[in-house]
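Student: below is the sequence, then the predicted model.
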Amino acid sequence: MANDGPSNMIDPSIFDYLKAHGEEELEVGDQLHKITAALNRHVSTCQGLLSRIHSTPSSKLAPLLQQVEHEGIKPEIDSVGELAQFASKYPYYKYNGRWARSIQNVVTTILLTGWLGGLGTESRPGELGRLLTIEEVGQILKVPVNLKDRDAFHITIEEYILALTDITEELSRLSMNSVTMGDIDLTVRISGFIKDLFAGFQLLNLKNDIVRKRVDAVKYHVKKVEDVIYDLSLRNLIPKNEAGS
């Protein structure tokens, strides 16, 4: 006859453990959602300000970049600091998928602002066409990069590379709008930069499918800018030696 009483074959503490850790994961997830939601709002503000570059000649970018730094990037830095402090209490690769896209977008705004001449320091003044390294991005955000020696929040190589592909897309668009604004020199500079960046990408041994696909898509941005340069050359608006640079 079957025994209807409670079984003593399973230790009840097993389920107590699962319950406690399940509740902890929910709490961690909720807090990460709140932090990343605030971060995403700051990113949207920064992206909105940066969208004005498409109607602002490069000679008049300085006031806009100062506004981007103060109203966009500074709040991003504060939010990333809050995220880093909280996330570093837990296993990085267990939760990093919750903020990876947000951090990529932050890095994109920083790289684009730096390329346009913003985010300069006394030791290294801002200049048009400057590509910030991943280490410089980490210094701006006040967080480590590419950590290998401990389990804590950091900026990854993958996030940096994906952000680079994002700025090539934004700069290819800017190259066309610069022509409309009569800023031919900026278009030529963008062309040279995107070509050099794509050439650099070809040296990388990319194993991640997402990163490889995004890098492969950069060639379409290169082609778009090349078409703009070719059209300008046909109209004799740029010297032939610059068109081929």
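Tutor: Done, it's in.
Student: CA only for contacts and neighbour counts going forward, please
Tutor: Fine.
Student: before we move on, which element is residue 26 in?
Tutor: Residue 26 belongs to helix 13-50 when assigned by DSSP states H and E.
Student: presented hereafter is structure B, for comparison with structure A:
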Amino acid sequence: MIDQRIFEDLQTKIDEETTVRDELHDIVQTLARKGRSTQAILSRAHSTPTDQIKSVLDDATVAIIAQKQDVARLKAVADKHPFYKYNNVWSRELQNLVSSIELCAWLGGLQEYKGPDSTSFMTVEDVGKFLEVPVNLKEQDAFHLTIEEYLLALISMVEELSRLAVNSVTLGDYERPTQICNFIKEVFAGFQLLNLKNDILRKRSDGIKYSVKKVEDVVYDLSLRNLIPKGSAA
């Protein structure tokens, strides 16, 4: 009653999708491996004095550039297929990369890739330009960096900065916690302007207030001990 060729055609389509996913997974695994290396390099910032941070940023920039090449490979394959059908394959690793880019830029790296109005972090347009990928495409089904991925990456960067504020104190740097505090307060204020519909994004953004409180406590303790340099609050 049923033509068996129907199921044979379905199996052919399944095999084709499996082949595409396997190819994407291979690229993403390489991206993930290099991403762990990048994060390991940036983690050295937690134990490196500010006046010696340049060597960390130089190494991180090299690692990020290597990941950028993998993104180009990923884009070349992903552009041939429906974006949201395979987006979950690379989304997490792309977020991690953007977070590393943001942290490196905030610490003083990647200066040549910041826009003229970007003083402390790279905008989503800056990141897209650096990675050479479109941002928030709506009229074209192709590989791109979504707004949600960018915002999730920014949240991860804020969490890392709150940890850096604590570790900066142990290094005797009492000015950086104030800089971090001012920055993440501005980020938190920006997120409060957003009407977020994405459940994961909304839950993650709620956690920014805890990062703010953590850094505020550090700054408060420093101020009680008169350890904050005069004028640093500005």
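Tutor: Perfect, thanks for sending it. Just so it is clear, the model here is predicted, and its values are computed rather than measured.
Student: superposing both, give me the TM-score.
Tutor: Remark: TM-score between the superposed chains equals 0.94 [TM-score structural alignment, normalised by the length of structure 2]; 233 aligned residues with a CA RMSD of 1.8 Å.
Student: so who does the aligned partner of residue 172 of structure 1 in structure 2 touch?
Tutor: Under the alignment (TM-score structural alignment), residue 172 of structure 1 maps onto residue 162 of structure 2. By CA atoms under 8 Å, 6 or more residues apart in numbering, the contact list for residue 162 of structure 2 reads 180, 211-212, 214-215.
Student: change it to 10 Å
Tutor: Residues near residue 162 of structure 2 by CA atoms under 10 Å, 6 or more residues apart in numbering: 177, 180-181, 184, 208, 210-216, 218.
Student: map residue 34 of structure 2 across to structure 1 for me.
Tutor: Match for residue 34 of structure 2 (TM-score structural alignment): residue 42.
Student: surely its match meets residue 70?
Tutor: No - in this structure, residue 42 of structure 1 is not within contact of residue 70 by CA atoms under 10 Å, at 11.3 Å.
Student: give me the common contacts of these two.
Tutor: residue 76.
Student: which of these two has more neighbours?
Tutor: It is residue 42, of residue 42 of structure 1 and residue 70, that has more neighbours when counted by other CA atoms under 10 Å, with 22 against 13.
Student: need the three-state assignment for the closest residue to the more buried one other than its chain neighbours.
Tutor: Nearest residue to residue 42 of structure 1, sequence neighbours excluded (CA to CA, 6 or more residues apart in numbering): residue 76, at 5.7 Å. Following DSSP: H, G, I helix; E, B strand; the rest coil, we place residue 76 of structure 1 in the helix state.
Student: mind checking what residue 100 of structure 1 lines up with in structure 2?
Tutor: In structure 2, the residue paired with residue 100 of structure 1 according to TM-score structural alignment is residue 91.
Student: and its match, how many residues sit next to it?
Tutor: 16.
Student: roughly how far apart are it and residue 6 of structure 2?
Tutor: Residue 91 of structure 2 sits at a distance of 33 Å from residue 6 of structure 2 (criterion: CA to CA, to the nearest Å).
Student: so who does the match of residue 34 of structure 2 touch?
Tutor: Neighbouring residues of residue 42 of structure 1 by CA under 10 Å, 6+ apart: 36, 48, 71-79, 106.
Student: which secondary structure state does the match of residue 172 of structure 1 sit in?
Tutor: At residue 162 of structure 2 the chain is in helix, as set by three-state DSSP.
Student: just residue 168 of structure 2 next, same as before
Tutor: Per three-state DSSP, residue 168 of structure 2 ends up helix.
Student: distance of it from residue 105 of structure 2?
Tutor: With CA to CA as the criterion, residue 168 of structure 2 and residue 105 of structure 2 are 18 Å apart.
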